[in-house]
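this one's structure only:
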């Protein structure tokens, strides 16, 4: 049994304050802070858009896409930028505050309400417990597994792995499965980081077949990224995304694979971008905090999810990270 000592105070003055802080913390007690330190401070808008372009298509392969596409009525198609920003804002809220916070509980309450609404119209699309587990698994280890397998990045430390597993399990406890049971009751027992990573790889290795709704959703996600990554060569922007997809995504969405040369260039670009962020001095504030400061300074509206998940604000319209939803206000 771990012995918990008093947590030392935080000091952000040094160039490498994040690693020093993680070394001071206990993985079981301070799991949420460790996840925040290893994730939230290194993010920026480009990485948020890239992460959306990686995760959303993965959650869209197979039958779930029908509920996301909704014959073109889903917000992914009717208000695509808002859809992307809402998804990213949910994730930013989770890593900023941790699963036991009122902010994250409010975020997941919005999502559960949206699931309940759309499950009435698309019941079969919500029934696969493996998809639910995969979404949680992606929060636990999806990006680190992707970067290790495709770019050769090192795995997280053992302390970060332990913290990520606890984070994922605590997050899962907040979700309600389609039949009303707590999500952990329908999930497999995954107790280690390696078990979660194996689940990700096994799920992605399924024999995925073409699905027209998946094609519509994935095409839209690619268009969002290409538009936001404003380069004259949109094929390179697309390669930055598709060079990191697993085989089943190409089959399920009928998206062309990037050529060998452009794929290599895209991977090299991402390796440099992600590596530079770890070479520079550690950021002093998180990406979420930057967005809030910008909104306060410019007067531009803050994303509704970031705003509504603050404990002193009445919940407003939101979107589900899995793509099932139109907004909390629609439920009133």
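Everything's here; your move. For clarity, every value in this text was computed on a predicted model and none was experimentally measured.

drop to CA atoms for contacts and neighbour counts, all remaining ones
Fine.

all helices of the stretch 151-300 of the chain, in order?
Listed in chain order, the helices of the stretch 151-300 of the chain (DSSP state H, counting those that start in this stretch) span residues 158-172, 193-204, 212-228, 234-242, 247-253, 260-279, 287-298.

any idea how far the residue minimising distance to the centre of the chain is from residue 154?
Closest to where the C-alpha atoms of the chain average out (C-alpha atoms, centre = their mean) is residue 91, at 5.3 Å. Distance, residue 91 to residue 154, using C-alpha to C-alpha, to the nearest Å: 23 Å.

dump the helices of the stretch 151-300 of the chain to CSV, plus mean neighbour count and distance to residue 50.
Shown next, in CSV, are those (neighbours: other C-alpha atoms under 10 Å; distance: least, C-alpha to C-alpha, whole Å):
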stretch, mean neighbour count, distance to residue 50
helix 158-172, 21, 21
helix 193-204, 18, 19
helix 212-228, 21, 7
helix 234-242, 20, 7
helix 247-253, 20, 16
helix 260-279, 14, 10
helix 287-298, 14, 14
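
can you lay out these as a markdown table showing distance to residue 66?
Formatted as a markdown table, the helices of the stretch 151-300 of the chain follow (distance: least, C-alpha to C-alpha, whole Å):
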| stretch | distance to residue 66 |
| --- | --- |
| helix 158-172 | 23 |
| helix 193-204 | 19 |
| helix 212-228 | 5 |
| helix 234-242 | 22 |
| helix 247-253 | 13 |
| helix 260-279 | 30 |
| helix 287-298 | 31 |
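
tell me which of these lies nearest to residue 57.
helix 212-228 (5.3 Å; C-alpha to C-alpha).

who are the packing partners of that closest one?
Judged by 3 or more C-alpha pairs under 8 Å, 6 or more residues apart in numbering; DSSP states H and E, helix 212-228 is in contact with helix 45-60, helix 64-69, helix 75-78, helix 80-97, helix 234-242, helix 247-253.

so who does residue 200 touch?
134, 137, 138, 142 (C-alpha atoms under 8 Å, 6 or more residues apart in numbering).

count of residues packed around the last one?
Which is residue 142. Using other C-alpha atoms under 10 Å, the number of residues around residue 142 comes to 19.

same deal with the one 3 residues further on?
Other residues near residue 145 number 23, with proximity taken as other C-alpha under 10 Å.

which helix or strand contains it?
Per DSSP states H and E: residue 145 is located in helix 143-151.

who touches that helix?
Contacts for helix 143-151 (C-alpha under 8 Å, 6+ apart): 153, 154, 155, 156, 197, 244, 267, 271.

A further structure is provided below for comparison with the first:
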């Protein structure tokens, strides 16, 4: 295979019909590392919406159990990518996501905004740091993939196209980004989690590099100091150099999914693997339950109506 043969395969597919396969090929073959980073940033920026960041702080999932929450989120989302919406694991993953979200009073607008970050942030990351940019073909498939996920999550008013997803994201952030003390705790905990994946002496540098990748709207919302210009230039330049190196590599012949990422710490600790149905939290229940003994915890915040 040549470097762009996978892209040729993608372009032969129909983004209106084959969106799940296109998204799988892009995520697991073309950009597995970049997609992981982009989706991390997508979820991270949602903390800057106070209604989201404050809820996450009150659940304590991203402050007291950050690695577990990270693992479960990545594994649940990727189960759908790997196995498809209609597979047993895909259906179970969506059901688990819905069970967790419906245990809390989360507005449809916030849910739709989070969905928008999944659509928009990967393209923006790849435009800046990818070995190639997403094609319009892949953008349409990405929008259709998350429209399908959003429908299964019961979200209403889902944007119709990638461009509408982008406008929805930008408008929502302009209207809602702001300071919240709890959200800042969640942000600090997430930065500490990312630093923990590297040797301890590197932790300050990893935190600094992470902050250097944030845009000014996020820095203002969390009240972080502006990174030094030279640090920003060095971090972003290093990512662009990586992209040039990756462009010279042969195409990936085997898929790489989230469960294979080294930053997923819970999965290797499950002696016999994990069951998708045991991932995540089980608000309102107590006891150890789930792999690793951390899956079920009492719900510390008010439930939504009807729960």
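Received, thanks. Predicted model only: the values in this text are computed from it and were never measured.

one step back: out of the helices and strands packed on helix 212-228 of the first structure, which is the most enclosed?
Greatest average neighbour count among these goes to helix 64-69 (a mean of 24), per mean count of other C-alpha atoms under 10 Å.

where in the second structure does that helix fall?
On the second structure, the counterpart of helix 64-69 of the first structure by TM-score structural alignment is residues 52-57.

for the residue mapped onto residue 95 of the second structure from the first structure, what are its contacts?
Matched by TM-score structural alignment, residue 95 of the second structure corresponds to residue 109 in the first structure. By C-alpha under 8 Å, 6+ apart, the contact list for residue 109 of the first structure reads 174, 175.

and residue 109 of the first structure, how far is that from residue 317 of the first structure?
Residue 109 of the first structure is 12 Å from residue 317 of the first structure, where distance means C-alpha to C-alpha.

do the same with residue 236 of the first structure
Taking C-alpha to C-alpha, one finds residue 236 of the first structure at 34 Å from residue 317 of the first structure.

could you do residue 66 of the first structure as well?
Counting by C-alpha to C-alpha - residue 66 of the first structure and residue 317 of the first structure are separated by 22 Å.

with residue 138 of the first structure instead?
Counting by C-alpha to C-alpha, the gap from residue 138 of the first structure to residue 317 of the first structure is 25 Å.

okay, these two: which has more neighbours?
Taking neighbours as other C-alpha under 10 Å, residue 138 of the first structure and residue 317 compare with residue 138 leading, 21 against 16.

what lines up with the more buried one in the second structure?
In the second structure, residue 138 of the first structure lands on residue 117 (TM-score structural alignment).

does its match really touch residue 40, like I thought?
No: between residue 117 of the second structure and residue 40 there is no contact under C-alpha atoms under 8 Å: 10.1 Å.

tell me which of the contacts of residue 200 of the first structure are still there in the second structure?
Retained in the second structure (both residues aligned by TM-score structural alignment, their matches' C-alpha atoms under 8 Å) from those: 134, 137, 138.

for the counterpart of residue 250 of the second structure in the first structure, which non-adjacent residue is spatially closest?
Aligned against the first structure by TM-score structural alignment, residue 250 of the second structure finds its counterpart in residue 281. Setting aside the residues directly before and after it, residue 281 of the first structure is nearest to residue 15 in space (C-alpha to C-alpha, 6 or more residues apart in numbering), at 4.9 Å.

tell me the secondary structure for the one you found?
Under DSSP: H, G, I helix; E, B strand; the rest coil, residue 15 of the first structure falls in the coil class.

now residue 118 of the first structure
helix.

now it: how far from residue 91 of the first structure?
Separation of residue 118 of the first structure from residue 91 of the first structure (C-alpha to C-alpha) stands at 21 Å.

and for residue 73 of the first structure?
24 Å.

and what of residue 175 of the first structure?
14 Å.

quick one: residues contacting the nearest residue to residue 47 of the second structure once chain neighbours are set aside.
In space, residue 47 of the second structure comes closest to residue 53 once its chain neighbours are excluded; the distance is 4.0 Å by C-alpha to C-alpha, 6+ apart. By C-alpha under 8 Å, 6+ apart, the contact set of residue 53 of the second structure is 46, 47, 180, 182, 183, 184, 186.

residue in the first structure paired with the third one?
Alignment note (TM-score structural alignment): residue 180 of the second structure maps to residue 211 of the first structure.

quick one: which of the contacts of residue 200 of the first structure is nearest to residue 248 of the first structure?
Using C-alpha to C-alpha, those come closest to residue 248 of the first structure at residue 134, 14.7 Å.

can you count the residues close to the closest one?
Counted by other C-alpha under 10 Å, the residues lying close to residue 134 of the first structure total 23.

surely it is within a strand?
No: under the criterion used here (three-state DSSP), residue 134 of the first structure is helix, not part of a strand.

residue contacts, it?
Applying C-alpha under 8 Å, 6+ apart, we find residue 134 of the first structure in contact with 199, 200, 203.

and for residue 93 of the second structure?
Counting by C-alpha under 8 Å, 6+ apart, residue 93 of the second structure touches 76, 77, 79, 80, 276, 277.

how far away is it from residue 276 of the second structure?
Between residue 93 of the second structure and residue 276 of the second structure the computed distance is 6 Å (C-alpha to C-alpha).

overlap of the contact sets of the two?
Common neighbours of residue 93 of the second structure and residue 276 (C-alpha under 8 Å, 6+ apart) are 76, 79.

between the contacts of residue 134 of the first structure, which is nearest residue 251 of the first structure?
Distance to residue 251 of the first structure across the contacts of residue 134 of the first structure (C-alpha to C-alpha) is lowest for residue 203, with 14.7 Å.

now that closest one: how far from residue 137 of the first structure?
With distances taken as C-alpha to C-alpha, residue 203 of the first structure is found 10 Å from residue 137 of the first structure.

counterpart of residue 145 of the second structure over in the first structure?
Aligning on TM-score structural alignment places residue 145 of the second structure opposite residue 167 in the first structure.

touching, that match and residue 99? I think so.
Yes: at 6.7 Å, residue 167 of the first structure and residue 99 qualify as touching, with contact defined as C-alpha under 8 Å.

list residues touching both of those two?
Common contact partners of residue 167 of the first structure and residue 99 (C-alpha under 8 Å, 6+ apart): residue 32.

residue 90 of the second structure is in what secondary structure piece?
Element membership for residue 90 of the second structure (DSSP H and E) is helix 88-101.

compared with the first structure, how much does that helix deviate?
With mean C-alpha distance after the TM-score superposition for the first structure, helix 88-101 of the second structure departs from the first structure by a mean of 1.6 Å once superposed.
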